[in-house]
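**Q** this one's structure only:
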């Protein structure tokens, strides 16, 4: 399934994207249709197989003319996961990206975090903070955890994944590199666009063989494959689970490939400016586009 968040009347609705359009599952649940349908992406993830079966059955049986069907082009998208307990990010996780920034290949995953304020959806503007002059794009594959996970083996790790989505790990490089701790450069409002769709894991048999791209104003800046990861998806999940419990709905951003602004020689670095439009596209997962704007202070 391809799951989306629909923003309507200041509320987040769960939707399913199909060839017919987007079916508003929350609206159907509130109208008493479909039995015990989940009303949010988190209810769906936490509800396990029963919740998923209820949604799949309702989608397959929904009448074509019902009010819950929406035109995908008219939907206002929210982040495809709205309330994760944790947003964990992996830095320097593509070999060619490490090489372009003259960084040593890490022995262990380099970890940092973002917070819920950074989440935004497809089509939303992202404010460039006045405290930074060096905001960079980073196309990334995001993993969404489906079940509570602790001390999972690499062989079993992908069994705990609910789905995957496209993400942009926007980074204020001058703030990120101000100290040895990267957090300040990563946590600005809107610095984690994810979506538009959360694609369930059954539709992505190998997350480490996906084309990943980024465009700025229609010009390709990144073009790689998730096979270039230093630590692959199952290794990341297993490693994290040995140190903390992963909960349903947690998001893991898995690193970015080569082609970021920071990888250029200093004299050729042109960071994001107000009006720039950034698109991240990952094979099987769709395209997320956001426009950069000046912060309103």
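**A** Ah, there it is. None of the values given here were measured: they were computed from a predicted structure.
**Q** only C-alpha atoms from now on, for both contacts and neighbour counts.
**A** Fine.
**Q** strands along the stretch 1-150 of the chain, start to end?
**A** 2-8, 11-18, 21-24, 69-70, 77-78, 87-91, 110-114, 119-120, 125-128, 135-136, 139-145 (DSSP state E, counting those that start in this stretch).
**Q** and here is the other one:
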């Protein structure tokens, strides 16, 4: 099942096109793309038994963030060994956690406004929580996952790394810095949801390529560690980390430029496409 946000309305993407959930369910489920996760079990039961109508054609540009208003967004740093190495840091003993504010969320296709000359890319697998999780063991963690989607953790490196106290959450939360999509794909669609190919290209040049099985802290372990501290709520997002190949890890460093297109792909889910355009310039010193 592929769950999307089409023009602000909850839709299923099928082989025949997009199916509006509110209309197909005769109002049993509303149009809000985020609210459905609070009724996850009921929704899955309906979707698997419903005689869905033929879908209608749609433009990828009309797809929004499939979960536009999560209560919480968690992001994990240094969760691939090769990325920790390129960052010059030790492998973490615990998952480094920060947040991306939800006003930074965007759909899978669109413009990325560059506020400075030091904006970097980070391809990420994003987990969507489907059932509330508190003190959940890794063994049972997949039971709390609604599905997976593609994400980009765009990062303004100057703001992120400003001394003496880095500002990870602010540096990664400019408008449009958290595109996700094109859909939330349920776990039954994957042969192995823990081992997916992930890549990122800039103007056709491969910058990142890896597999999600290379995570230091697996999805079940992330859910276990996070839910030991606080409740994970239906619709919450977890950006699980990025493989090596980011611009800030290169020598010389390489950041995004106006006119470039970033394509982020994950096997079995789809792709994001962002075109870099001029943004409001931030001239105030980050200090």
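**A** Looks like it came in fine. What you see is a predicted model, and the numbers here were worked out from it, not measured in a lab.
**Q** export the strands of the stretch 1-150 of structure 1 to JSON lines and tack on distance to residue 40 of structure 1 and mean neighbour count?
**A** Output for these, formatted as JSON lines (distance: least, CA to CA, whole Å; neighbours: other CA atoms under 10 Å):
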{"stretch": "strand 2-8", "distance to residue 40 of structure 1": "8", "mean neighbour count": "23"}
{"stretch": "strand 11-18", "distance to residue 40 of structure 1": "5", "mean neighbour count": "21"}
{"stretch": "strand 21-24", "distance to residue 40 of structure 1": "10", "mean neighbour count": "22"}
{"stretch": "strand 69-70", "distance to residue 40 of structure 1": "17", "mean neighbour count": "20"}
{"stretch": "strand 77-78", "distance to residue 40 of structure 1": "12", "mean neighbour count": "25"}
{"stretch": "strand 87-91", "distance to residue 40 of structure 1": "18", "mean neighbour count": "20"}
{"stretch": "strand 110-114", "distance to residue 40 of structure 1": "22", "mean neighbour count": "17"}
{"stretch": "strand 119-120", "distance to residue 40 of structure 1": "16", "mean neighbour count": "26"}
{"stretch": "strand 125-128", "distance to residue 40 of structure 1": "24", "mean neighbour count": "22"}
{"stretch": "strand 135-136", "distance to residue 40 of structure 1": "32", "mean neighbour count": "22"}
{"stretch": "strand 139-145", "distance to residue 40 of structure 1": "15", "mean neighbour count": "28"}
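**Q** adding distance to residue 100 of structure 1, write those strands out as TSV.
**A** Below are the strands of the stretch 1-150 of structure 1 laid out as TSV (distance: least, CA to CA, whole Å):
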stretch	distance to residue 100 of structure 1
strand 2-8	34
strand 11-18	38
strand 21-24	41
strand 69-70	44
strand 77-78	33
strand 87-91	14
strand 110-114	17
strand 119-120	28
strand 125-128	25
strand 135-136	15
strand 139-145	16
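**Q** now for the ones you listed, which one comes closest to residue 225 of structure 1?
**A** Nearest of the strands of the stretch 1-150 of structure 1 to residue 225 of structure 1, taken as CA to CA: strand 139-145 at 10.2 Å.
**Q** give the buried residues for the helix or strand just after that closest one.
**A** Next helix or strand after strand 139-145 of structure 1 toward the C-terminus (DSSP states H and E): helix 154-157. For helix 154-157 of structure 1, a neighbour-count test (16 or more other CA atoms under 10 Å) marks 154, 157 as buried.
**Q** matching residues in structure 2 for helix 154-157 of structure 1?
**A** Here helix 154-157 of structure 1 aligns to structure 2 at residues 138-141, judged by TM-score structural alignment.
**Q** try stretch 112-128 of structure 1
**A** Using TM-score structural alignment, stretch 112-128 of structure 1 pairs with 98-114 in structure 2.
**Q** burial count for the aligned partner of residue 283 of structure 1 in structure 2?
**A** Using TM-score structural alignment, the equivalent of residue 283 of structure 1 in structure 2 is residue 267. Neighbour count for residue 267 of structure 2, taken as other CA atoms under 10 Å: 16.
**Q** same thing with residue 62 of structure 2?
**A** Neighbour tally, residue 62 of structure 2, other CA under 10 Å: 14.
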